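> Got a sequence here, can you build the structure:
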Amino acid sequence: MLRAAVRALLDLVYPPRCAACGEPVAEEPFCEVCAGALEPVPPGCDRCGAPGPGPACGACLAAPPAFDVVRAGGLFGGPLADAVHALKYGGRPDLARPLGAWLAARVPLPPGAAVVSVPLGRARRIARGYDQAALLADALARAAGARGRRLRGVLRRARETAPQVGLGRAERARNVEGAFLAGPAVAGRDLVLVDDVVTTGATADAAARALRAAGARSVTVVALARAE
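The predicted structure follows:
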C-alpha cells in the first residue's frame, strides 16, 4: 500500500510519459498515437520467429537453435524501437517496469516456467549503470504473476563479447559462441529467457545452449521486439 501511495504521488508530481515520444500519457508505456503505430510480428518461422513464408526459415533448418521458440511483443521499428533505444541507451531504466507489463499482456508465459534474463557484459553494465534485460525480466515476471519464479544469477557471461550491432549473422554467432555459463538451478526446469530485441537469434541461441547444457528442459525466448 505504501509503494502504491508513493507511486501515485510521483505520478502526480511527474506525470508518466510515453516511452517512445515523451508525451504525457494516461496509461504507460505508449501514448495513443504511438500505440497505434506499433506493428505486430508478421507470421514467419515457428522456431526463431523471423518474419517470412514459414513455417521454418533456412537458418533454423540448417542449424536448429537451442531454444524452442521466440515470442516478441512487436516488430522492431517505429515507436517500439524508440522505446527500446531509450531503455537500452538513453539512461531510462524506469521504462523497464511499464514495458515489462506491456510485454506480459501480449506474450503469455508457459505455465510454471521460471524467468531468466540474458546477462549484460560487465563492462557495458558498469558503463550503462544497469542491465536492461534483467530489469525487464523482473517487471515481466511481476506482471505475469511469476515473481516467485524469477531466477537471478543462474546465467552469466563466461567472457566479454563485442557489441552485436553492425555484425552479420555469421559474425554474430561467432561473437557469442561459448559466451555463457549456466548454473545447476535451471536443471529440469522450463525457462523463459528474456531479452530486449531478437535480431538473428545468435545471442539467444548461445544463452539457450548454456541453459540446456545445465539441464534446462525447455527455453522460450521472450523479447520486447523482433527484428525483420
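
> C-alpha from now on. contacts and neighbour counts both.
Noted.

> would you list every one of the helices in the protein?
Per DSSP state H, the chain carries helices over the ranges 2-13, 32-37, 58-62, 78-89, 96-106, 122-128, 132-143, 169-176, 202-213.

> Figure out which of these is closest to residue 156.
Residue 156 sits nearest to helix 202-213 of all the helices of the chain, at 8.8 Å, using C-alpha to C-alpha.

> Now do that closest one: which elements does it pack against?
Contacts defined by 3 or more C-alpha pairs under 8 Å, 6 or more residues apart in numbering; DSSP states H and E place helix 202-213 against strand 155-157, helix 169-176, strand 180-182, strand 190-198, strand 218-226.

> Which of the helices of the chain sits closest to residue 155?
Using C-alpha to C-alpha, the helices of the chain put helix 202-213 closest to residue 155, at 7.4 Å.

> Residue 155 reaches residue 191, doesn't it?
No - using C-alpha atoms under 8 Å as the test, residue 155 is too far from residue 191 to be in contact (11.5 Å).

> Tell me the residues that contact both of those two, please.
Here residue 155 and residue 191 share the contacting residues residue 116, scored by C-alpha atoms under 8 Å, 6 or more residues apart in numbering.

> Neighbour count for those two, which is higher?
residue 191 (29 against 24; other C-alpha atoms under 10 Å).

> I'd like the structure of this one too, to check against the first:
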Amino acid sequence: MPTAPDALMLFAAGFGTRMGALTKDRPKPLIEVAGRPLIDHALNLARAGGARRIVANVHYHADQVIAHLAQEEVAISDERGALLETGGGLRAALPMLGPGPVMTLNTDAIWRGPNAVERLRAAWEPGRMGALLMLVAPEKALGHAGQGDFTLDPEGRLIRGPGYVYTGAQIIDPAGIETIEEDFFSLNRLWDRMISEGRLFGIVHEGHWCDVGRPESIPLAEGLLDER
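Take a look at the predicted model:
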C-alpha cells in the first residue's frame, strides 16, 4: 500500500489585509484565537494528522513568525524578497519538503470534527490523483461567503462551480510545477491542469470549519473550539 505523504507546507506569508488594524503590527498567523496564535492551531492539526516534516513560508512581519517558530521543528521558506503566492511559494519550498506529493495547509482556519490532515492521508491514491482537496459544505463553513468553489462528481473528481468550499488543506503532487515560467503564481494553475486531466479530487470534511479571515470571524472560531 502506498505510503501517505508526511511533508506539509504551512502558508503563513500573506498580508492579512482583511483583518484591518489587527495586522498592522503583526502577521495574521500570530493573531490569537482562544488564547493561542492561529499558526499554533494549524501546527497541532498537522502534527496530530501525521505530518512529520513541516515548512512554513514567511513574508509579512517575517521576523515575528520566525521568532515564534524558533522552538518548533519547522523549516522556514523565506519569501521576504518577494511574496510568491501559493504556487510560487510551494515551488520555492520543495527542496525542504522533499520529493513526491506534499500536503499544504492554510494557517487562517479553525476546525471541528475529524482531523482533516489525517483524513487526506488516508484517502490519498497517488495512482490516479494529482491532488486531493479537503472541502466543506457551505452551510458548515463559518466566516465564509459564497456558494462554493467546486462540484464533486460521484467518483470524487472536481470541476469548478458552486457546491463545496475549499478549506485550504490538500495533498498535491507538484510534478510539472517547474514548467510554469512565472515566479509568482497560484496553485490554481496546477489545479486547472489536473481538472483537464481528470486528476483533481476532493473529499468532504464531516465537521465544521471557520475561515478566520476577518475580525468578526474570531468569535465564530472560538465558538467552534468551545463546542469541540
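
> Report the TM-score for the pair.
Once superposed, the chains reach a TM-score of 0.28 (TM-score structural alignment, normalised by the length of structure 1), with 111 aligned residues with a C-alpha RMSD of 6.0 Å.

> Nearest to residue 70 of structure 1 among the helices and strands packed on helix 202-213 of structure 1 would be which one?
Among those, strand 218-226 comes nearest to residue 70 of structure 1, with 4.6 Å by C-alpha to C-alpha.

> What helices and strands are in contact with that closest one?
Checking 3+ C-alpha pairs under 8 Å, 6+ apart, strand 218-226 of structure 1 ends up next to strand 69-75, helix 78-89, helix 96-106, strand 190-198, helix 202-213.

> any chance of these in a markdown table, plus distance to residue 137 of structure 1?
Shown next, in a markdown table, are those (distance: least, C-alpha to C-alpha, whole Å):
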| stretch | distance to residue 137 of structure 1 |
| --- | --- |
| strand 69-75 | 13 |
| helix 78-89 | 13 |
| helix 96-106 | 7 |
| strand 190-198 | 6 |
| helix 202-213 | 14 |
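
> can you tell which of the ones you listed is closest to residue 34 of structure 1?
Taking these one by one with C-alpha to C-alpha, helix 78-89 is closest: 5.7 Å.

> picking that back up, to residue 69 of structure 1, which of the helices and strands packed on helix 202-213 of structure 1 lies closest?
Of these, nearest to residue 69 of structure 1 by C-alpha to C-alpha is strand 218-226, at 5.3 Å.

> could you give the angle of that closest one to strand 69-75?
20 degrees (axes from the mean of the first three to the mean of the last three C-alpha atoms, to 10 degrees).

> Skipping its backbone neighbours, what lies nearest residue 75 of structure 2 in space?
Spatial nearest neighbour of residue 75 of structure 2, chain neighbours left out: residue 55 (4.6 Å); criterion: C-alpha to C-alpha, 6 or more residues apart in numbering.

> Just to check, the one you found is in contact with residue 93?
Yes - Residue 55 of structure 2 lies in contact with residue 93 (C-alpha under 8 Å); the separation is 7.2 Å.

> The two: which is more packed in?
Neighbour count, other C-alpha under 10 Å: between residue 55 of structure 2 and residue 93, residue 55 has more, with 22 against 19.

> Tell me which residues touch that one, please.
Here residue 55 of structure 2 is in contact with 8, 9, 10, 74, 75, 76, 77, 93, 96, 97 (C-alpha under 8 Å, 6+ apart).
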